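Participant: structure of the sequence below:
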Amino acid sequence: MNLHKKSLQAILLASLGFSVITIHQVIAGNDSFAKQRVKVVSKHKLTPASYKINRQKAKKGYAYSAKLATKKFKLANYPKTSFRATYKETLSVNGKKRVYYYIKSTNIKKSVAGWVWHSYLTKSSSAKRISITSKKSLESLIKSAPDLQPTSTIRSLPNSIYDKYRSVFNKEYNVGNFSDGGTFDHHTAVIYVTDSDLVQAVSYAI
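Facilitator: Predicted coordinates for the structure are as follows:
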C-alpha cells in the first residue's frame, strides 16, 4: 500500500512539474511585457502630426497593441516610412510612467499601426519642405489628411496658396461664404430663434 501511495505521489508531482513548465513557457513566449503590470494612466487625442522612426534609438524597438499586449511590427523595418500620430497615452509599467503615441503609416500600401514609445519618434519637418505647385498636388495633400481635419502641414502653407486655391479649400473644408454681406460683425453674428423649444438644438448645432 505504501509503495503504491509513493508511486502515485511521484506521478502527481511529475505531472504538476510538467504543467508549471508548460505554463511558464506560454507566458514568457508571448511578449516582453507579458509579465509586467501595465495600466493606462491617461489618454487623449492629439492634433495629427507627422513623425519618422528615430533609427538610432529604435534599433530594437517595436510598436505594440493596446496596453503593450503584443508586438505589432519592428520599427527598424520602417526607416523611411512616414507616420501620423493621433493619440497620446501615459502608461504605468511596473509602477513607472511611460508615454506612448498611437501612430499609423501614411505613405506605404500595406498600412501598419500601433503604440510606440515617444522617444522612438522624431517629428517630421515636412511642413517646411513641402511645395504646392498645382491644384492636383494640393488636393492630394488634403486627401492624405483625416477628413475635415487639416494637419499642421496644411495649416502652415503660405498665404499665397490659400488665396490661389481658395475654391479648393472652400470645397474640402466647407469654408465658403454662406451668409450675406453684413451678417457678421467682427466675426460675430447674432441668431434669433423664435421657437423656444428649438433654442437648445440650435445651440448644439452651432
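
Participant: rest of the way, CA atoms for contacts and neighbours
Facilitator: Noted.

Participant: just the element for G17, please.
Facilitator: G17 belongs to helix 2-30 when assigned by DSSP states H and E.

Participant: show me the helices in the protein, by range?
Facilitator: 2-30, 126-129, 135-143, 152-155, 159-164, 166-173, 199-205 (DSSP state H).

Participant: quick one: residues contacting the most centrally placed residue in the chain.
Facilitator: For the chain, the residue nearest the mean C-alpha position is Y102 (2.9 Å; CA atoms, centre = their mean). Shown in contact with Y102 (CA atoms under 8 Å, 6 or more residues apart in numbering): A85, T86, Y87, K88, E89, A113, G114, W115, V116.

Participant: now the second one, please; I'll put the structures next to each other:
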Amino acid sequence: MIMKQRHGIITVILAMMFSIGFLANFNAPENVEAKQTVKVVKVQKVASKPYRASKGYMYNSAKLTKKIHNLKNYKKTTFYSKKRVTVRTSSNKKSTYMYVANKNGKIKGYVYAKYLKLYQPTTINIVGTPTNSGNTQTETTTPNLISKANLESMIATSPDLDPTGQLLSLTTGDYATYKSVFDKNFNVGDYADNGVFNNDQASIYVESSQLVPYVQKAIDKWNNALGSIVFTLGTRQSHSMTLDFGNGQIAGWDGVFFGNGIDVDYTSFHDSTYPYGYLPMSSNQPVTIHLSTDDTSGVGDGMAAHAANNFHYDRTNHYLTTTITGVPRELLETYWVGVITHELGHSLGLDHTPYFQDIMAAQTGVEDGQSQENMKYNWTDYKDADNTQGGTMTATLTQRDIDRAKLTKLLGYW
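Facilitator: Coordinates of the predicted model:
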C-alpha cells in the first residue's frame, strides 16, 4: 500500500490489502447485511497456518459480496491462512476476516476470523532413515538439492534484498524446498489470491476510464522490465483483477492491493495540490520541488511540502532530502503511475524495502506497531543517501525490484 504523503513518503503495506496493523478486539457480527456497503480497510499478510471451522460462511471476496460455502458442511476440512483483512461496513462497524484455502486450493474465500480455530494434526511424520547405531535418524537428502548452508552463503554475498546471479538460476526443487528462506531474506511472499495469475499472467479490468492511461503505463513498466506479458488490460466480462477508485482518506492510503484488486484514493487523485502542494498546472515550464522525508512539523502534506534544508524536528533521525523536476501535469501523472506500479508489485509478491529508490520502498517496516510478515530486518528510516530519486515519485523500477519479481515467479507466486 502507498500511505498518504501527509504521513511522510511512507509506502507501507496495507497490501493484501497491504497494511500491517490489525486490531484484535473487533466485535462486529460475522454476517454482513446485503444492503450494507463493505470497504476493505486493512490487510495483513500472515503465516500459513492450519485452521478448521464448524460454523459461519465463506465469502467470495474481501468485500463480502456473496456467501459461497456454509462451513457447517466442512467441519473436517483443513484450511490454510494467507492473509487477514479488516473491513468496515456503512454502519461504521469493523470486523476481521481471514482469507483461507484448503490444500488443493479449490475451496477458498474469506471467513470471519473468530470462527476459525487452529488445528493441530495428531499424526507426526518423521523424515529420515535409521542409522546403524542407536536410535538417531539422519535427514534424507534430495539429489541435486542445494544445502541450506550453501544457499544462505549465496544470499549473504548478494546485495541487500537483491537476489542476483545464481540465486535466480537454481532448481525447481530448491525454490520449493526453501520458500521460507527466500521469503524472509528478500521480503517476498505469496500475496495474490488464487486465480489472479493464470499461465503467469493477470488480466486487469479498470472500472474507471479515467484510470486506464495510468494503469497502462504501470503495466508497461512491469512487462518491459520482466521481458514478458505479465499484466494485460481485461474487460468486465473477462478479468482476474480489478482496479478502481476507493476511499483511502480514513485509513490513510493512496493505493492499496487487497488480493484480487487495487484501489486508488479518489480524493487525492482528483486534488491537483496533492502530493506536491500548489503547482502552476497551466504551465508547460519545468518546475523544481524540494523534498524532505521529515513530516513532523505539520506543515503541508508530507514529504513534498517540506523544504529541503538543514533543519529537522528531530536531529537524531535520518531524513532524506532531494529534489524533483518536471512539468507540473507530468509530475502528477508520474506519481500516480508510480502508485499503481507499486501496488502491481504487491500482486507479484513483493513486500516493502527500506530503499527510497525502489518502487516498493517504505520508510518503515512497521505499521500500527506490527511488522510486515516477511522481513529480513526491521527498519524505521530509508537507507538511501540524500538526493536519491524516489521510485514511486518517478515511477521507476530498480534492478532490485526486477530481480525480486523474477524470484517470486520462480517461487510460483505469479
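
Participant: can you pull the TM-score for these?
Facilitator: Overall, the chain-to-chain superposition scores 0.50 on the TM-score scale (TM-score structural alignment, normalised by the length of structure 1); 125 aligned residues with a CA RMSD of 3.6 Å.

Participant: hmm, back to that, next, format the helices of structure 1 as CSV and append distance to K72 of structure 1 and mean neighbour count.
Facilitator: Listed next are the helices of structure 1 as CSV, based on distance: least, CA to CA, whole Å; neighbours: other CA atoms under 10 Å:
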stretch, distance to K72 of structure 1, mean neighbour count
helix 2-30, 12, 11
helix 126-129, 26, 12
helix 135-143, 26, 14
helix 152-155, 27, 16
helix 159-164, 39, 12
helix 166-173, 34, 14
helix 199-205, 40, 10
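
Participant: ok, which pair from the contacts of Y102 of structure 1 is furthest apart?
Facilitator: Farthest apart among the contacts of Y102 of structure 1 by CA to CA are E89 and A113. That separation is 14.7 Å.

Participant: the more surrounded of the two?
Facilitator: Between E89 of structure 1 and A113, E89 has the larger neighbour count (other CA atoms under 10 Å), namely 21 against 18.

Participant: what does the more buried one correspond to in structure 2?
Facilitator: In structure 2, the residue matched to E89 of structure 1 (TM-score structural alignment) is V85.

Participant: now do the helices in structure 2.
Facilitator: Secondary structure of structure 2 (DSSP H): helices at 148-157, 172-177, 179-186, 212-226, 266-269, 328-347, 391-394, 399-410.

Participant: distance of the nearest residue to R400 of structure 2 once chain neighbours are set aside from Q399 of structure 2?
Facilitator: In this structure, R400 of structure 2 finds its nearest non-sequential neighbour in D162, 5.0 Å apart by CA to CA, 6 or more residues apart in numbering. Taking CA to CA, to the nearest Å as the measure, D162 of structure 2 and Q399 of structure 2 are separated by 8 Å.

Participant: how about T322 of structure 2?
Facilitator: From T322 of structure 2 over to Q399 of structure 2 the distance is 21 Å, taken as CA to CA.

Participant: the more surrounded of those two?
Facilitator: Counting neighbours by other CA under 10 Å for T322 of structure 2 and for Q399 shows that T322 has the greater number, 21 against 14.

Participant: my read: that one touches H290, true?
Facilitator: Yes: using CA atoms under 8 Å, T322 of structure 2 is in contact with H290, at 6.1 Å.

Participant: for structure 1, what's the longest strand?
Facilitator: Assignment by DSSP state E gives strand 38-53 as the longest strand of structure 1.

Participant: re the thing from before, among the helices of structure 2, which is nearest N60 of structure 2?
Facilitator: Evaluated with CA to CA, those place helix 328-347 nearest to N60 of structure 2, the distance being 18.2 Å.

Participant: now do that closest one against helix 399-410, angle only.
Facilitator: Computed by axes from the mean of the first three to the mean of the last three CA atoms, to 10 degrees, the angle separating helix 328-347 of structure 2 from helix 399-410 equals 30 degrees.

Participant: tell me what helix 328-347 of structure 2 is packed against?
Facilitator: strand 2-3, helix 212-226, strand 253-257, helix 391-394 (3 or more CA pairs under 8 Å, 6 or more residues apart in numbering; DSSP states H and E).

Participant: give the buried residues for the longest one.
Facilitator: Think helix 212-226 of structure 2. If you call a residue buried by 16 or more other CA atoms under 10 Å, then helix 212-226 of structure 2 has these buried ones: V212, Y214, V215, Q216, K217, A218, I219, D220, K221, W222, A225.
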